[in-house]
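> Fold the following, please.
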Amino acid sequence: MQSLQIHTVHSPWFALLCLAAGIGVAWLMYRRGGPWPTGLRWLLASLRALLVALVLFLLLEPYTRRIRQEEIKPKVVLALDNSQSVGLFTPKPQITATLQALDQMAERLTAKGLEVKRTSFQAGDSSLQTFSNIPFTAQTSNLHALLEKGITPYRDQNLAAVVLLSDGIHNQGPTPTFQLYDAPVYPVALGDTIPKPDIVLEEVQYNKINYSGTSFPLVATIRQAGFTGSSVQVLLQENGKTIQRRTLSLPRKATVEVPFQVSAAQPGKKHYEVVVQPLPKEFTAVNNRRHVYLDVIKGKLKVLLAAAAPHPDIKALRSALRTNPLLDVEIVLGPFQSPAFKTPYDAAILHQIPNTGNVGTDWLRRLRSAKVPTFYILGAQTDFSAFNQLQAGVQLNNPSPQFDEVQPVLNNAFQRFSTEPLALGRIKAWPPTAVTFGDWRVAPGTEVILRQQVGAVSSSKPLLLYKSSMPVPSAVLLTDGSWQWRLTEASDHGSAQIYDALMTHLVQLLANRRNEKRLHVFPVKDAFEVSEAVALQADVFNAVQEEIFGQQIAVTLTHEGSKQTQHRFRHEQGGEGLRLGNLPVGLYRYTATANVEGQTFKDTGEFLVQEQNLESLIALADHSLLQQLAERSETRLFYPNQLTQLEKALLEANFKTILRSHQEEKDLLEQYWYYFLLLGLACAEWALRRFYGSL
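Okay, the predicted model is just below:
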């Protein structure tokens, strides 16, 4: 239902003056009579009076107000947990019958005045028309996300209730029983709570990074139900070939560990499988297999951590770097100690070197001569004149004895290495640190990792930078107060996870030498979950190792089964690189080629896609979680054979239809119909005068 009203900015009583003016003009024009009959003369006068009045009416700044009212029916969302656990551990006939009954219930609810919407875990299915053919393929069960997906689109559209159909197995995201939802939840319990005879390979414990020429353990944890005393074969396979075998007599206790000892002679990424051979009468063999992906490396990276004087930063950096077993850190505190220089360093961290006391100047000269990638940390004792000559990616012009207290802000556009989802919020909570005030100039080709924020004002000034276009890479941190960040994070969260990851990733990025390669293609992560989108980034350098852009890069991607796919992307500054999307589980190797300045260059690499396999670990439905959800919503738990009672409960809740008004205002000067009305009046008067003999 709609209504149209006309209002004016000025007093509407002025409209009488407009009408009076129109009548006056008409009287002046038609008072002497004319060649028209009396009736026609009155009609012409009326047209002229109305035309003048309507034109003058525009001086009152009129506008229209359109009011539209609509009825919003109460909405009921049917949220289906279509995860693999429901499909695996609920009998197929029961699922089929339940989904058919659910669709029929939705039709009856619609006929009785409710609007029914369907949703599930699968992306893009928020407008499902039926549940009958939906596949149960979701690889995780995030029931909180499923409920939010059903609630969020209809939060302001008279959402009355959410019907959650699930087995109660929840293995990702916040626990829904501790959340508040904007609509009552009516759970429907799927699955089976009776234990089934089954053997589950719960997990395999192993070190993801190992050294070539050594042996390392793999420990498989097996859980059994209903097979006490039975013997089972546990296999360790590589590339489909069994390399070790264990015969296990299943004990009475629920879980047991099976150890393997593995040796790898050659560096690289390795893919193993641990397989428990199925037993007769076992409910399912889906959960009898686990994949193992690990790195075998040649040796540790040698890192020099040198400071002009003792400082709290040194302990913070040492603690952070020691969380990574790949890094062998040598610590030097001048003038008390000197670097050994016995073996080449893969990277160096120089704290306030070069400095005003000339401590470490010789070390810096030797590191630059050996082309060692260097991470410079600046502070009050830094010799900025000498530092500017290093061309490390940033320069400070006209340094001041004053300091800014700045907080770090993460630059999301930096993609050399990935950061944890928690990083953005935690970094914002780090305390402010002192940065020398001055004109900081960032060199071309330098990427900002952290920016400065002064108080509540975010700026484009850098705080932590990385430059790859020198003869050797370099990084610069503009403050010597990062130790406070680590202390604060450890105090607030129990560990300094984000600080440690940031520093170790940055040092690894420096230490992974490019050997002056002209083309470098790399994955943003070494290992991806099967639910994550895979992405590759690239660096392209000219003959003097300056980064250049605009090249077409061809990538050949090879899966373990020798299946190859071809891809192309353009290397652009700040570009997205190559987005491969979600890939199947396995080890992937790639070969990339690009034409640079008339020459063809090639680079190779590899990455892993891992399967979480969470859905097959628990075969028992968790109806207690669904019961708690019902209690929090003051509803009750239903079962598939009680859908009639669920329908009755929804109807008896007597959800109300909402009458909502929408108001739209628009200036009359902006509406074409008003001008056509004026033109119609003028043309009508002209046509009548013309037809009856006089203008």
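
> When you work out contacts or count neighbours from here on, use the C-alpha atoms and nothing else.
OK.

> The spatially most central residue of the chain and V472, how far apart?
Residue closest to the average C-alpha location in the chain (C-alpha atoms, centre = their mean): P421, at 7.7 Å. Going from P421 to V472 by C-alpha to C-alpha, to the nearest Å gives 30 Å.

> Under a three-state scheme, what state does the residue nearest to the centre of the chain occupy?
coil (DSSP: H, G, I helix; E, B strand; the rest coil).

> Please report how far it lies from Q484.
22 Å.

> Please name the residues that touch the nearest residue to K517 once chain neighbours are set aside.
In this structure, K517 finds its nearest non-sequential neighbour in F541, 7.5 Å apart by C-alpha to C-alpha, 6 or more residues apart in numbering. Applying C-alpha atoms under 8 Å, 6 or more residues apart in numbering to F541 gives the contacts 469, 517-519, 547-548.

> Which of these fall within strands?
Using DSSP state E, the members of those that fall in strands are L519.

> Kindly indicate which of the contacts of F541 lies nearest E631.
L519 (60.1 Å; C-alpha to C-alpha).

> residue contacts, A49?
19, 21-26.

> From the contacts of F541, pick the one nearest D81.
Among the contacts of F541, and counting by C-alpha to C-alpha, the member closest to D81 is L519, at 45.8 Å.

> so what's K117 up against?
K117 touches 75-78, 126-128, counting by C-alpha under 8 Å, 6+ apart.

> my bad, Q566
554-557.

> wait, is it part of a helix?
No. Counting by three-state DSSP, one finds Q566 to be strand, located in no helix.

> ok, now how distant is it from V555?
Applying C-alpha to C-alpha, one obtains 6 Å for the distance of Q566 from V555.

> R31 too?
90 Å.

> One more, so I can put them side by side:
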Amino acid sequence: MGSITLLFIILSGIIALSLALFQYWHRLKKKSIFNLLAFLRFLTIFAVLILLVNPKIEKETFYKEKPKLVIATDNSSSLSFLEQEENIKRVINNLKENQELNDKFDLNFFSFDEDLKMTDSLSFQGRQTNVANAFDKLQDIYKSDIAPTILLSDGNQTYGSDYGYTSLKFKQPVYPIVLGDTTQHVDIKLQQLNVNKYAFYKNNFPIEAIISYNGEEKVSTSFKILNGNTVVWSQTVDFDQINNSKILNFSLPANQIGLFTYKAIIEPLSNEKNTNNNAKNFAIEVVNEKSNIAIVSDFVHPDLGALKKSIESNEQRSVSILSINEFVSKITDYQMVILYQPNSRFKPAFDALNVTPLNSLIVSGSKTDWNFINNTKNNYKHDISNQTENYQAVINTNYSEFIIPDLDFESFPPLIGKFGNINFSVPSKVILTKKIGNVITDDVLLATLEYNSQREALLLGENIWQWRAQSFLNQGSFDQFDDFIGKLVQYLASKKRRERLNVEFESFYNGSSNVVISAQYFNTTYEFDNRENLIINVTDDISGEKKSYPFILKNNSYQVDLSSLPASDYRFTVTATNSNISKSGSFKIIAYNIEEQFLNANMSKLQTVASNTNGNTYFPDKTDDLIDDLLNDSRFAIIEKSTKNTVPLIDWKYLLALIAICLTSEWFIRKYNGLI
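This next block holds a predicted model:
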């Protein structure tokens, strides 16, 4: 409150007192009742004047803030396999029912498997475990809070970053409760099996098996590959305490075209406790030929390697980086061509494409000669400019030629391209538009077009290698970006007639992966139709059981998740119920539960996490010790905080009530004494 305001308040008091005395002064000595009337009049006038002055009053409120206590529980099926459900329920109930703990902390319950969820409801059905992802998300949620974390887990992670390293960046103390047996048992394990997804007819496909042994005695056993009940390859392997691992590399012939299932098995030892980790099923799809794709450039650029790696992530495709003359001499060897930043030296390549038409992708950039391309191609014209610009990408969610993976294009760094727009003289479909700074434009960055039974795509920017790197930073792998490039190449390399119902699925799925089937439905004018109702009818070829599932709409496609299906061979039919169009196919789910490969808790990794975060490790029967440590830890004290609010007096309703009471009281007193 300022000195001017204080002066006005004093002046208001003097004015109020003067007016009250002026009205009742000559009567004060007659009756004592006039003293009360003068006082009420003073309060009324003073309160009204105070409201006119309207001073600001600071109001301070005190409250206590309890630290958070995070209880993150592993919800994967490995805990069920290790028979830890009762231990987990007992620990959680002890935490919930301890009154002292609830008085000191706000308890927040989470569960995690592949992802983190805020819940204390546990099913122990998670297919995979990603502890690192749980740490990353908890760090984001509680970055400004005091939130010690209790981690109930066996410590076995099936995919994701090393959570021991991730915990170094975790700002909260972590208290792991070790679930599962920590006693080391004799065990021989098929640690890893590396096999390509595809093989080529009349070739051999390589297999790499990594086998580990945990024990002290010398042992000998047999490793086999079975196709049905037939042993197609075997080898005897010996282990001891020192030589406790083997890497086997061998090849099998691909003599028939189709999908084939195999089983790799290491014969269990007589005293083994866990034999679930001794075998693994795998499948190979034998295909007849490989798609050959040419990348033509007359200078070296990182984009060339990035495109080659993305396309060849699918083993059915092979990429050759060629000079212009090499491409012209071998043009008949390829099903598609990528022309990287064409200029006038590309004239022989364009002439060869006029004679031997191939579907193509043209990538332009700062060195592209658009004057040459405009004179060579009749289907589009680009504005001529020597100026370059940085363009970020904005996805067109209405694009319907193929299903675009869920990439965060707006987080990608900008591409460099020639300034100006492109105008098409044939039908085109836009995948990405340009964003300059914060301005989203309608200008094309990536588009596809069809004409005279040919398909072509244009990418109007260089440095796509940076997109692949950013995708890895965003997702932890190149898979989604490579999938995007793969689908663009698949669209360009295919000459198949367009259909109204397209279904995307894999020939086989591993039992621990998600089984997701995607579909697109088009109306009679081949525009994507989001009003159709798609149903998939799935039949188990072994049991004969039939099930139906509805597709759900997601962006520019329909999707259905069949991950709940058990391992088996399946046939399916996808039906558009309104138009009665259907599409059929088949797939195989291979039996494999990665969560059942662990016999023991990974105590050493959990101890590393506790050490990295200044926490401690406990067992389920020592929950009371954990509670005592949390209650006595001075780092987790309840903090008293205060908030100050500056409130104008005119918002104080009690002052208005005081004025009303004073005026009412004065009127009743005067009325009662016959002064009115």
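
> returning to what we had before: filter the contacts of A49 of structure 1 to the buried ones?
19, 21-23, 25-26 (16 or more other C-alpha atoms under 10 Å).

> For I151 of structure 1, state which of these is nearest.
L19 (55.1 Å).

> what about the closest one, is that helix, strand or coil?
helix.

> do the same with A393 of structure 2
When classified by three-state DSSP, A393 of structure 2 comes out as strand.

> Contacts only, for it.
Counted by C-alpha under 8 Å, 6+ apart, A393 of structure 2 has contacts 409-410, 412, 414, 432-435, 445.

> number of nearby residues for the nearest residue to it once chain neighbours are set aside?
What sits nearest to A393 of structure 2 in space, not counting adjacent residues and going by C-alpha to C-alpha, 6+ apart, is K434, at 5.3 Å. K434 of structure 2: 23 surrounding residues under other C-alpha atoms under 10 Å.

> and A307 of structure 1, how far is that from N358 of structure 1?
For A307 of structure 1, the distance to N358 of structure 1 - C-alpha to C-alpha - is 12 Å.

> So between the two, which is more surrounded?
When neighbours are counted by other C-alpha under 10 Å, A307 comes out ahead of the other of A307 of structure 1 and N358, with 25 against 14.

> Once you drop chain neighbours, what's closest to that one?
Per C-alpha to C-alpha, 6+ apart, closest to A307 of structure 1 is H351, 4.5 Å.

> any idea how far that neighbour is from T382 of structure 1?
In terms of C-alpha to C-alpha, H351 of structure 1 sits 9 Å off from T382 of structure 1.

> out of the two, which sits in the busier spot?
Higher neighbour count among H351 of structure 1 and T382: H351, with 28 against 20, using other C-alpha under 10 Å.

> residue contacts, S77 of structure 2?
124-128, 595-596.

> Wait, S460 of structure 1 touches L450, no?
No. In this structure S460 of structure 1 lies outside contact range of L450 using C-alpha atoms under 8 Å: 9.7 Å.

> between these two, who's got more neighbours?
A direct count of neighbours by other C-alpha under 10 Å for S460 of structure 1 and L450 places L450 higher, at 22 against 10.

> can you count the residues close to N227 of structure 2?
16.

> Look up the closest residue to it, ignoring the ones flanking it.
Nearest non-adjacent residue to N227 of structure 2 (C-alpha to C-alpha, 6+ apart): Y262, at 4.8 Å.

> how close does the one you found get to A279 of structure 2?
11 Å.

> okay, those two: which has more neighbours?
A279 (22 against 19).

> Identify the residues contacting that one.
Contact partners of A279 of structure 2, counting by C-alpha under 8 Å, 6+ apart, are 190, 263-266.

> again, but for T275 of structure 2
T275 of structure 2 touches P268, counting by C-alpha under 8 Å, 6+ apart.

> Identify the residue of structure 1 aligned to it.
Counting by TM-score structural alignment, T275 of structure 2 corresponds to A285 in structure 1.

> and that match, helix, strand or coil?
Going by three-state DSSP: A285 of structure 1 is coil.

> how close does it sit to V200 of structure 1?
Taken as C-alpha to C-alpha, the span from A285 of structure 1 to V200 of structure 1 is 8 Å.
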